[in-house]
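Enquirer: sharing a sequence plus its predicted fold:
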Amino acid sequence: MTESTLEQIKALTTIVVDSGDLTAIKKFKPLDATTNPSLITAAASQPENLELIESSYAQAVREGYKSDECIERTIDILTVKLGVEILKVIDGRVSTEVDASLSYDTEATIAKAKELLALYSSYGISSDRILIKIASTWQGIQAAKALESEGIHCNLTLLFGLHQARACADANITLISPFVGRILDWYKKADKVDSYPIEKDPGVLSVKKIFEYYKSQDIKTEIMGASFRSTAQVVALAGCDLLTISPNILASLESETTPVISQLNKDVVKAERDVAISKEEFKAQIEKDLMAFQLLQSGIDGFIKAREQLSALLHQSLGNSAEIKG
């Protein structure tokens, strides 16, 4: 019997589920899972998670939080509790995101990361099963560098260019998440086209460029392709270290039998390690790359909006309790 496309890719790449939906995670049995504010908000909207919401809020109240601070603490607790539930059904790691509003504040990002890990620890989860997810701003990368130096592993997200990947390598980051679909979306709009042939897909080519750069310089940071729009994009990156994929695309891959071979070459010619990218060079590169500049900021703005939507959802779900009123 012919193996599904998904099973063939699993032989080449570690598959990660990009979802907070426990049913989907149980179905696809990935090694790791990733979440973000949008996925947490979607999970919180499911009736079966009402108990988690209520217990998260009750904990925030017990800890003495009031008014809006109580809701913010509830979001952090809920995020971690969902991570704990995910870890019960996978063998690997879960990525948990720091509040995107802190993306340009190094010290606040470090503090929030440690708060999240302390919550995980209180539920008996060791830090080696957590990837702290941080936006790939210069400040975010420096926060991750400090965390990594303390043995706290990070996943740098919203990554759209080689300059960000270089800075992450310099910071000895555990894992980066270069986005594929959002890059494609941007170029389709900019070039006023409906599609690209897969061999010219700008998102796919961006990840391949980063992959070849890392392998040529023997950089240990893992590369996890993210933000897919089609099964073709996933197949085009077979052989990447990891790929984080939404449940709907995983289902399509499971139903297909497209032959899969590795599309990425790990045996590239080795080169001398580049000099570390400076803050000034990073700033100049990202400002020069309009796509990366716009997508980084819009991604941060989107995650902030998702957190605000979750806050509104919690206000609605929890009602006008005295504690929320403060």
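Expert: Done, it's in. Every value quoted in this text rests on a predicted model; they were computed, and no experiment measured them.

Enquirer: use CA for all of it now, contacts and neighbours both
Expert: Will do.

Enquirer: okay, strands next: where are they in the protein?
Expert: In the chain, the segments counted as strands under DSSP state E are 14-18, 32-34, 94-97, 130-135, 154-159, 175-178, 222-225, 242-245.

Enquirer: okay, the ones you listed in TSV with distance to residue 143 next?
Expert: Shown next, in TSV, are those (distance: least, C-alpha to C-alpha, whole Å):
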stretch	distance to residue 143
strand 14-18	24
strand 32-34	20
strand 94-97	13
strand 130-135	9
strand 154-159	10
strand 175-178	14
strand 222-225	18
strand 242-245	23
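
Enquirer: okay, these in JSON lines with mean neighbour count and distance to residue 215 next?
Expert: Below are the strands of the chain laid out as JSON lines (neighbours: other C-alpha atoms under 10 Å; distance: least, C-alpha to C-alpha, whole Å):
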{"stretch": "strand 14-18", "mean neighbour count": "24", "distance to residue 215": "17"}
{"stretch": "strand 32-34", "mean neighbour count": "25", "distance to residue 215": "22"}
{"stretch": "strand 94-97", "mean neighbour count": "26", "distance to residue 215": "24"}
{"stretch": "strand 130-135", "mean neighbour count": "27", "distance to residue 215": "22"}
{"stretch": "strand 154-159", "mean neighbour count": "27", "distance to residue 215": "18"}
{"stretch": "strand 175-178", "mean neighbour count": "26", "distance to residue 215": "14"}
{"stretch": "strand 222-225", "mean neighbour count": "24", "distance to residue 215": "10"}
{"stretch": "strand 242-245", "mean neighbour count": "25", "distance to residue 215": "14"}
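
Enquirer: residue 299: which of the ones you listed is closest?
Expert: Ranking the strands of the chain by proximity to residue 299 (C-alpha to C-alpha) places strand 154-159 first, at 6.5 Å.

Enquirer: take the one below as the second:
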Amino acid sequence: MNQLEQLRKYTTVVVDSGDIECIQKYKPQDATTNPTLILKSVLSKKYDFIVNNAIQYAQKIGGSVSDKVQNASDMVSVGFGTEILKYIPGYISTEVDARLSFNTDKCIQKSIQLINLYRNRGVDTSRVLIKLAATWECIQAAHQLKKLGIFCNLTLLFSFAQARACADANVFLISPFVGRIYDWYQKFSLNSSYCSLSDPGILAVKKIFVYYKKYMYKTIIMSASFRRIEQILELAGCDRITISPDLLEQLKIQTLSFTKKLDASKIDTVATQPVPLTESEFRFLHNQDAMAVEKLSEGIRQFSYDQMELEKFLLNLI
């Protein structure tokens, strides 16, 4: 077996892409998208039918130009999600505008709007995960949304405090960003040779995995944002792993065998869970981690920028 086939024995493989052809090729269980991936697919011109449908929808709904752009943008995301769901048996993750990351009420409102768009297109919305940045505000939004039957994927997760708060809120799934954590530490050790056993991104996920399994939290851990296949293989056994197309291709051509590295059955469990973090405790602990503070704000900025670029593109069409 190649390494991708081996990996599927230990963990659920997810494709991180907005490229529908790529998803057809690799046949993952689930798929994840974000504003950067959606923008890339839109600009590729391969999926103009999705963009054209979104423009027609926005024109039909009417309203101001700003309203039309917003409605078209939402429908682009839902359009890609709807198409992707035709080729996977599991979940599609669709991201909320990152500019709302510090407003709980607006995140809830936008999430409901996106779910309703999916529902109006005949999609089984139990297969849709709403992606939110793992800020305190978004974590609280995810907690409320779950009560409404809307499950969330908390993304841009870098600190253990974020992971703890997500578990406290009983969110459905988290996406710790292995590669971006690794990137931050690499800035300070440019000449060091790579070792997966000391990779800070891998160590962060392993710490979360042990904590979640020890206290029997139901929140799914989906490792994300990889830079090299060694990082993926070192996390074999994680609940889910979402992988970019280029790394999936590398896994397909490698045949060296590897073993399962994360095994929940080997972790002793504790019946009583820790007392949930308060907001002030969360903010203090998160802010003790300079890497997490920098990477979370950077991620929100980048996703916001790409969202605005998509809106500029749609504005020109409208």
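Expert: Arrived safely. For clarity, every value in this text was computed on a predicted model and none was experimentally measured.

Enquirer: TM-score for the pair, please.
Expert: The TM-score (TM-score structural alignment, normalised by the length of structure 2) is 0.97; 316 aligned residues with a C-alpha RMSD of 1.1 Å.

Enquirer: residue 315 of structure 1: which of the strands of structure 1 is closest?
Expert: Per C-alpha to C-alpha, nearest to residue 315 of structure 1 of those: strand 94-97, 21.3 Å.

Enquirer: packing partners for that closest one?
Expert: Counting contacts by 3 or more C-alpha pairs under 8 Å, 6 or more residues apart in numbering; DSSP states H and E, strand 94-97 of structure 1 packs against strand 32-34, helix 67-87, strand 130-135.

Enquirer: tell me the most buried of the ones you listed?
Expert: Highest mean neighbour count of those: strand 130-135, a mean of 27 (counted as mean count of other C-alpha atoms under 10 Å).

Enquirer: mean shift between that one and structure 2?
Expert: Following the fit onto structure 2, the mean deviation recorded for strand 130-135 of structure 1 is 0.4 Å by mean C-alpha distance after the TM-score superposition for structure 1.

Enquirer: ok and that strand relative to helix 67-87, angle-wise?
Expert: Angle, strand 130-135 of structure 1 to helix 67-87, by axes from the mean of the first three to the mean of the last three C-alpha atoms, to 10 degrees: 130 degrees.

Enquirer: residue range for strand 130-135 of structure 1 in structure 2?
Expert: Counting by TM-score structural alignment, strand 130-135 of structure 1 lines up with residues 128-133 of structure 2.

Enquirer: same thing with stretch 163-178 of structure 1?
Expert: With TM-score structural alignment applied, stretch 163-178 of structure 1 matches the range 161-176 in structure 2.

Enquirer: same thing with stretch 200-213 of structure 1?
Expert: The aligned range for stretch 200-213 of structure 1 is 198-211, by TM-score structural alignment.

Enquirer: which ones are touching the counterpart of residue 74 of structure 2 in structure 1?
Expert: Under the alignment (TM-score structural alignment), residue 74 of structure 2 maps onto residue 76 of structure 1. Listed by C-alpha atoms under 8 Å, 6 or more residues apart in numbering, the contact partners of residue 76 of structure 1 are residue 116.

Enquirer: tell me the spacing between residue 312 of structure 2 and residue 318 of structure 2.
Expert: As judged by C-alpha to C-alpha, to the nearest Å, residue 312 of structure 2 and residue 318 of structure 2 stand 10 Å apart.

Enquirer: which residues do those two both contact?
Expert: By C-alpha under 8 Å, 6+ apart, no residue touches both residue 312 of structure 2 and residue 318.

Enquirer: how about the helices in the stretch 201-318 of structure 2?
Expert: 229-234, 245-253, 279-287, 290-317 (DSSP state H, counting those that start in this stretch).

Enquirer: need those in JSON lines with mean neighbour count, can you?
Expert: Shown next, in JSON lines, are the helices of the stretch 201-318 of structure 2 (neighbours: other C-alpha atoms under 10 Å):
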{"stretch": "helix 229-234", "mean neighbour count": "20"}
{"stretch": "helix 245-253", "mean neighbour count": "15"}
{"stretch": "helix 279-287", "mean neighbour count": "14"}
{"stretch": "helix 290-317", "mean neighbour count": "17"}
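
Enquirer: out of these, nearest to residue 120 of structure 2?
Expert: For these, the distance to residue 120 of structure 2 is smallest for helix 290-317, at 21.9 Å, taking C-alpha to C-alpha.

Enquirer: for residue 102 of structure 1, see how far away the spatially most central residue of structure 1 is.
Expert: With distances taken as C-alpha atoms, centre = their mean, residue 157 lies nearest the centre of structure 1, 5.1 Å away. Per C-alpha to C-alpha, residue 157 of structure 1 is found 14 Å from residue 102 of structure 1.

Enquirer: how about residue 259 of structure 1?
Expert: As judged by C-alpha to C-alpha, residue 259 of structure 1 and residue 102 of structure 1 stand 43 Å apart.

Enquirer: looking at the two, which one has more neighbours?
Expert: residue 102 (19 against 12; other C-alpha atoms under 10 Å).

Enquirer: all helices of the stretch 1-150 of structure 2, in order?
Expert: 3-10, 20-26, 35-43, 48-61, 65-85, 104-120, 136-147.
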